[in-house]
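In: Quick one, what's the 3D model for this:
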Amino acid sequence: MKLRILPLAASIALLAGCASTPSSDTAASAPGAVDMASVALAPASGSMVSGKLMLMPMGDGVHVTGDIGGLAPNSTHGFHIHETGDCSAADASSAGGHFNPAGDAHGRASAPHHHLGDNDNLVADTNGVAHVDAHFAGAVLGGGGADDIVGKAVVVHANADDYTSQPSGNAGARIACGVITAP
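Out: Here you go, the predicted model:
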């Protein structure tokens, strides 16, 4: 009887140890990580562009959803996370360059190497509203690490990003800017 109890007890101890081991699969399990953040985009460079975005950890990065209005109907615009959470300059130049902790060249988000803050262009509908459904692979919300985007700025540009011009895709003026904030 003692021989059967010992393996059973060892199995229970092993399973209990596995159940209490923290998982590194989700960004929310990192110390200081947050489950949600938001951005209130305000006009810049004399535009009337504004919007509200919600951010949440998803899969391998951070997913961004929301609406941006005040754009020209059927227009295309660069959309990036910038390195500094400062939108105080009238032209949003205070937001700095694209968020790029790895020091990569600028490029399309689907390319193997690009700025962490690079993303595909936004396209406005016939009413001048861009419905955002974007993913920033590799980004995290909170925790203070190199890839943390809380406190960084989100910028909408006047023109489309060409995905090749260095260092920022020749996307033109910054027409809206907002800081990523966590509750």
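In: switch to C-alpha atoms for all contacts and neighbour counts from now on
Out: Will do.
In: what comes into contact with stretch 3-23?
Out: When contacts are taken as CA atoms under 8 Å, 6 or more residues apart in numbering, the neighbours of stretch 3-23 outside the stretch itself are residue 29.
In: ok, the closest residue to residue 43 other than its chain neighbours - how many residues close by?
Out: Excluding the flanking residues, the one nearest residue 43 by CA to CA, 6 or more residues apart in numbering is residue 176, at 4.5 Å. Residue neighbour count, defined by other CA atoms under 10 Å, stands at 29 for residue 176.
In: Also residue 19?
Out: Applying other CA under 10 Å, we find 10 residues neighbouring residue 19.
In: So which residues of the protein form strands?
Out: Read by DSSP state E, the chain holds these strands, from start to end of the chain: 37-43, 50-58, 61-69, 76-77, 79-82, 122-123, 130-137, 153-157, 174-179.
In: this one as well, want them side by side:
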Amino acid sequence: MKKEIFLLLAATLLIFLVSCGEDEEKTDAPDTGDNQTSTEEESNSEEIEEDSETENITADIMNGDGDEVGTAELIEQEDGVYMHLEASDLPEGEHGFHIHESGLCEGPDFESAGDHFNPSDSSHGTESEDGPHAGDLPNIEVSEDGTVEQEVTAENVTLTSGEDHSLLDEDGTALVIHAEADDHESQPAGDAGARIACGIISDED
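Out: Take a look at the predicted model:
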């Protein structure tokens, strides 16, 4: 009788140990993190896709003699088009800086660039009651050594082709630096004087 009880207890213990071993194997199974990895990869893919769709254009700035004096990098953002201007060999002081309606920079006077970019037919200048033009930008300040580095955001334009106020229409547009400062109210162009430098804004290489 005692022998039978001992065998029953031994069998019960064996079953218990086998069961615990199986549970431990399940618990110790490595977490591969497949779900988390998949989510992270999907998120990164979406970010890369968004970045690839962001418009980024560089305009080469030329003076009246046809020499390159700088560049302007244009980047599409939610609040408009961000511009980073770097240039040299310019006259010291404050200068008008505008987007013009035609992507033609024929020196020495750059009249080929046409008037200010103004698709809404507004008046010129931030100080004007009916302004500003979409192409009106803050003045730039050239230092004593003839260089300038300035950042500005043009809030009323876009680099998305086909949209209203797009700078990338059929013939493109242009960035123009003037000889004098823009007073932001005189019509039609702020009394900023002659055009001394110009750069074409275009999506063509």
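In: sorry, back to before: compare the strands of structure 1 and report which one is nearest to residue 112 of structure 1.
Out: Relative to residue 112 of structure 1, the nearest member of the strands of structure 1 by CA to CA is strand 130-137, separated by 10.9 Å.
In: Which part of structure 2 matches that closest one?
Out: Mapping strand 130-137 of structure 1 onto structure 2 (TM-score structural alignment) gives residues 148-155.
In: what's the offset of that stretch from the middle of its chain?
Out: For stretch 148-155 of structure 2, the distance from its own C-alpha centre to the chain's C-alpha centre is 12 Å (CA atoms, centre = their mean, to the nearest Å).
In: Counterpart of residue 158 of structure 1 over in structure 2?
Out: In structure 2, the residue paired with residue 158 of structure 1 according to TM-score structural alignment is residue 179.
In: picking up where we left off before, who's in contact with the equivalent of the residue nearest to residue 43 of structure 1 over in structure 2?
Out: Taking TM-score structural alignment as the alignment basis, one finds that residue 176 of structure 1 is matched in structure 2 by residue 197. Residues counted as contacts of residue 197 of structure 2 (CA under 8 Å, 6+ apart) are 61, 62, 63, 64, 110, 176, 177, 178.
In: rerun at 6 Å
Out: Contacts here follow CA atoms under 6 Å, 6 or more residues apart in numbering; on that basis residue 197 of structure 2 touches 62, 63, 176, 177.
In: hang on, isn't the match of residue 158 of structure 1 packed against residue 194?
Out: Yes. Counting by CA atoms under 6 Å, residue 179 of structure 2 does reach residue 194; the two are 5.3 Å apart.
In: which helix in structure 2 runs the most residues?
Out: For structure 2, the helix with the greatest residue count under DSSP state H is helix 2-28.
In: Check which helices and strands that one is in contact with.
Out: Here helix 2-28 of structure 2 is seen to pack against no other helix or strand when contacts are counted using 3 or more CA pairs under 6 Å, 6 or more residues apart in numbering; DSSP states H and E.
In: How far does that helix sit from its chain's centre?
Out: Between the centre of helix 2-28 of structure 2 and the centre of its chain there are 67 Å (CA atoms, centre = their mean).
In: And for residue 114 of structure 1, the neighbour number?
Out: If we define neighbours as other CA under 10 Å, then residue 114 of structure 1 has 19 of them.
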